[in-house]
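Q: Turn this into a structure:
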Amino acid sequence: MRIHLIAVGGAAMHNLAIALHKKGFEVSGSDDVVYEPSKSRLDKYGLLPAEMGWDENRITPDIDAIILGMHARIDNPELLKAQELGLKIYSYPAYIYEQSKDKIRVVIGGSHGKTTITSMILHVLNYHQKDFDYLVGAQLAGFDTMVKITDTAPIMVIEGDEYLASPIDRRPKFHLYHANIAVISGIAWDHINVFPTFADYVEQFAKFIETITPKGTLIYCEVDEELNQTVLKSTADVEKIPYGVPAHEVRNGVTYLLPQQTPLNVFGDHNLMNLNAAKQVCAKLGIAEEGFNEAIASFAGAAKRLELVAAVNQTNIYKDFAHSPSKLKATIHAVKTQFTDRRLVALMELHTFSSLNKQFLKEYSGAMKDADVAMVYIDAKTFEQKKMQPLTEADIKEAFEDDKLLFFDDPTKLETYLKSLNYHQTNLLLMSSGTYAGLDLPKLASELKTN
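A: The predicted structure is shown next:
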């Protein structure tokens, strides 16, 4: 098989290129620019394009399939040439389905927790030496790539998000996988640039349920009222399994699953619900509760999901991918309740299109109220890059409904302020899908005052 990937530098796309190369396919790719870590990883496997930019001469009739990344435009010259030649053109989720249609497909959907649930399932399957393929949205310890595709694995575990599949396929990605076992972790409005109303957004999850294979399984979070209503309204021919927060207790900053007293490396109600979703999936795949608990005890968490950057005396520094209102609330609440004897300094970076939209910003009302010191940072250049109207400090305080909230748009002033605080018996939580103002987090951790 000869495969060409247009916009090969994306996180999912470059991992797919590597996975197909490992499978023995002849793989080529193109992009206008490739950043790290994609650049080094593609180069390692001899897949980095020799020249950047688009060239229609790369597209020849002997190519078996074109995989089109979301970064490409509809007038991309390579895409136009492929269409002219009548080649098969797939979005990456469509091609994932093509490669997994004879397997049991486990698809993890929801507005939050997808990567963590998927990571937990992979960890447990790996612990019990099961053969499986996967697609996950973060680099995981013990896994060389974020995508694995083989001919032999009977199972494929897929992190399925609701963003669009490709420039020419405007369906949400998770609609294309046709799950045998599906998870929905919750519904909290996101991607306002694609789904302009909450009703539009909710509809994507209702449609996702309809794509589950007949007699398949839907595992869903019953704590989420909107999701509950969506599941109740569905007439899909599927088994419906609800889940919530499992029985547990917290002792000396460590969470234990009950009744087995299984110690965990993760914490917070949102992570415990993620764990419960993963447990239900693994049960469907033949791993009983005892085997699941044995495996999950060594799960250290997914990258950037409440990831411990440093621990000094009575101070922990965490970084987290949280950027939407629901994720922000859940993450802050988790750290605050896990360490009841410590203050919490919380910084979040408004970075995504939705979070910088003035209409959507009001969704953040009260999102940081549990923090003892709350800060919001915006890189002023972001508005220029996204061609959006800048937000002011007044806009931020009004939306968050928090007069004490601190606002920064200068990274130097932000770093200076962070270093000026005393972190004795205080945790620092950094939340963003961006770069935290370019902060060198390990260096910052070493310079904080903790006594």
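
Q: from here on, contacts and neighbour counts on C-alpha atoms
A: Fine.

Q: quick one: contacts for Asn162?
A: To be clear, residue 162 is Glu; Asn isn't right here. Neighbouring residues of Glu162 by C-alpha atoms under 8 Å, 6 or more residues apart in numbering: Gly109, Gly110, Pro172, Lys173, Phe174, His175, Gln204.

Q: Might one say that the last one is in contact with Pro172?
A: Yes: counting by C-alpha atoms under 8 Å, Gln204 touches Pro172, with 7.4 Å between them.

Q: ok, back up a step: any idea which of the contacts of Glu162 is closest to Ser91?
A: Lys173 (8.7 Å; C-alpha to C-alpha).

Q: How about the closest one: what's its closest non-neighbour residue?
A: Nearest-residue entry for Lys173: Ala165, 4.7 Å, with adjacent residues in sequence omitted and distances by C-alpha to C-alpha, 6 or more residues apart in numbering.

Q: same check, this time on Asp102
A: Pro154 (7.9 Å).

Q: so what's Pro390 up against?
A: Ala380, Phe383.

Q: Could you rerun that using 10 Å?
A: Counting by C-alpha atoms under 10 Å, 6 or more residues apart in numbering, Pro390 touches Leu356, Asn357, Lys358, Ile378, Ala380, Lys381, Thr382, Phe383, Glu384.

Q: Look at it and tell me its secondary structure.
A: The three-state assignment at Pro390 reads coil, by DSSP: H, G, I helix; E, B strand; the rest coil.

Q: compare with the first, here's sequence two:
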Amino acid sequence: MAKVHFIAIGGSVMHQLAIALKIKGYQVTGSDDEIFEPALTNLKQAGILPDTLGWDDHRINADLDAVILGMHARADNPELIKAKDLGLKIYSFPEYIYQESLQKKRVVIGGSHGKTTTTAMIMHVLQQAGTAFDYLVGARLAGFSQSVNITDAPLIVCEGDEYPASVIEKRPKFHFLHPDIAVLTGIAWDHINVFPTYDNYLEQFAIFIRTMKAGHTLIYNTTDPELEKLVKAEGLHLRLLPYNVPPHQIINGTTTVTFGNHQAALEVFGEHNLLNMHAARLVCNELGISDEAFLAAISTFKGAAKRLELVGKNDHCAIYRDFAHAPSKVKATIDALREQYPTRKLVAVLELHTYSSLNASFMVQYQGAMDQADIPVVFYSKHALEIKRMPELAPELVAQGFGRTDLHILNKKEQLQDFLDKQNYDNTNLLLMSSGDYEGLDVNSLKKYL
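A: Sure, this is the predicted structure:
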């Protein structure tokens, strides 16, 4: 029985991997200096919650087969130091996923946007088709009890993140997964705290393409000219499958998509989701699933959590929330609602919450992102700036960055609540975009507007 120890077991995907390995029959231990919900309850139910919080090098012994290091652990962690001294195998999360999948066919979905949704679409269709597969995805999905699953299945589907793998391994996570089939959804500069220049960010995708084995399959979005240029420069050793927006029509707020002779009405919408779906379809075709079977399954796909997630609706108003925070995601999400409901007014609220989005020098990247909103609102709290040890962000700079003189800029939850209460929601949609929580605003309480 393999023995595995997790340093920083409380992370959102780390604890999921720990549970998956416990279910597989491994002996799993772990440590962390703080563990929050839902990881706390999940680990407790799985019987692998550490007895005490904090680091203790006595947990590290020579009989461990692997030590898995979370992003939250620092270089001076006593357990990490002892593991190094003992010469144990130390893996970052993606390095370990690769070790577990050496004998499997690996599908990896990378790109600056749409990774989670594309991965979720593939998983949904495979599940409907009764295909056995493992997975790694960055969100809670309906029909799946975990976000990581490791079994003896011959296939694994992974969301490939470009963020660094661990404190001792600064290369992006998706560089370690070595796919047989890869998807690249597009490239838009993000994570400026890690990739200070656009060229530096772009190079991570170049490396990903370059290091794929000759003859393996790369599925890529041709509506992104930067990505197309990169694939032509770096990917000629690969089998290339381009994709774009598939034929579709929107009637009375329902999108119907067509592949060949087959059609399906969808529960999701927006050009970005149609692109994600086209990528998912090509992956599923590669895995032996026909267009007919794909469309039958995808017609019941409701989306991943917080990806254009419907909070509530009536005949003349719908409220959506979305994880969008990077400029390209904000634009795609707003454009999707504008296209789906062309005659409705759109109130769009964006919370600036990430290091990139709160950075004054990055603000210009948002130019035009909210142009399709009738009432554009940007919210950011002083608290978020303090936590990230960032300087004050002047409202004038924000308005200038977005390129809208009519931008409503708010800094307190009470201000935001008051502003939303005063809007008229007749023939109007409300969209809330954030990777945060607007200082604790209860989104479900907004159903009162309906």
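
Q: ok, back up a step: for the contacts of Pro390 of the first structure, which ones persist in the second structure?
A: Retained in the second structure: Leu356, Asn357, Lys358, Ala380, Phe383, Glu384, out of these (criterion both residues aligned by TM-score structural alignment, their matches' C-alpha atoms under 10 Å).

Q: Hmm, Ile150 and Tyr98 of the second structure touching each other?
A: No: using C-alpha atoms under 10 Å, Tyr98 of the second structure is not in contact with Ile150, being 11.0 Å away.

Q: Which one's more surrounded, those two?
A: Neighbour totals were compared for Tyr98 of the second structure and Ile150, and Ile150 leads with 21 against 18 (other C-alpha atoms under 10 Å).

Q: check contacts around that one.
A: If you count contacts by C-alpha under 10 Å, 6+ apart, then Ile150 of the second structure has 17-24, 97, 100-101, 133-136, 156 around it.

Q: mind redoing it with 7 Å?
A: Ile150 of the second structure is in contact with Ala20, Leu21, Asp134, counting by C-alpha atoms under 7 Å, 6 or more residues apart in numbering.

Q: same question, Arg2 of the first structure
A: Phe25, Glu26, Val27, Ile63, Asp64, Ala65.

Q: Repeat the analysis, applying 8 Å as the threshold.
A: Residues in contact with Arg2 of the first structure (C-alpha under 8 Å, 6+ apart) are Phe25, Glu26, Val27, Asp62, Ile63, Asp64, Ala65.

Q: And these, which two are furthest apart?
A: Phe25 and Asp62 (13.3 Å).

Q: before we move on, back to that, restricted to strands, list the contacts of Glu162 of the first structure.
A: Counting by DSSP state E, the part of these found in strands is Gly109, Pro172.

Q: From the contacts of Glu162 of the first structure, pick the one nearest Gly286 of the first structure.
A: Checking these one by one against Gly286 of the first structure (C-alpha to C-alpha), the nearest turns out to be Gly109, at 21.2 Å.

Q: Could you find the counterpart of that closest one in the second structure?
A: Using TM-score structural alignment as the criterion, Gly109 of the first structure maps onto Gly110 of the second structure.

Q: Narrow the contacts of Ile150 of the second structure to just the buried residues.
A: Among the contacts of Ile150 of the second structure, those classed as buried by 16 or more other C-alpha atoms under 10 Å are Ala20, Leu21, Asp134.

Q: coming back round to it: residues near the match of Gly109 of the first structure, how many?
A: Applying other C-alpha under 10 Å, we find 26 residues neighbouring Gly110 of the second structure.

Q: same question, Pro242 of the first structure
A: 17.

Q: Surely it and Cys221 touch.
A: Yes: counting by C-alpha under 8 Å, Cys221 is a contact partner of Pro242 of the first structure at 5.7 Å.

Q: Check whether the match of Gly109 of the first structure really touches Val183, as I assumed.
A: Yes: under the criterion of C-alpha under 8 Å, Gly110 of the second structure makes contact with Val183 at 5.8 Å.
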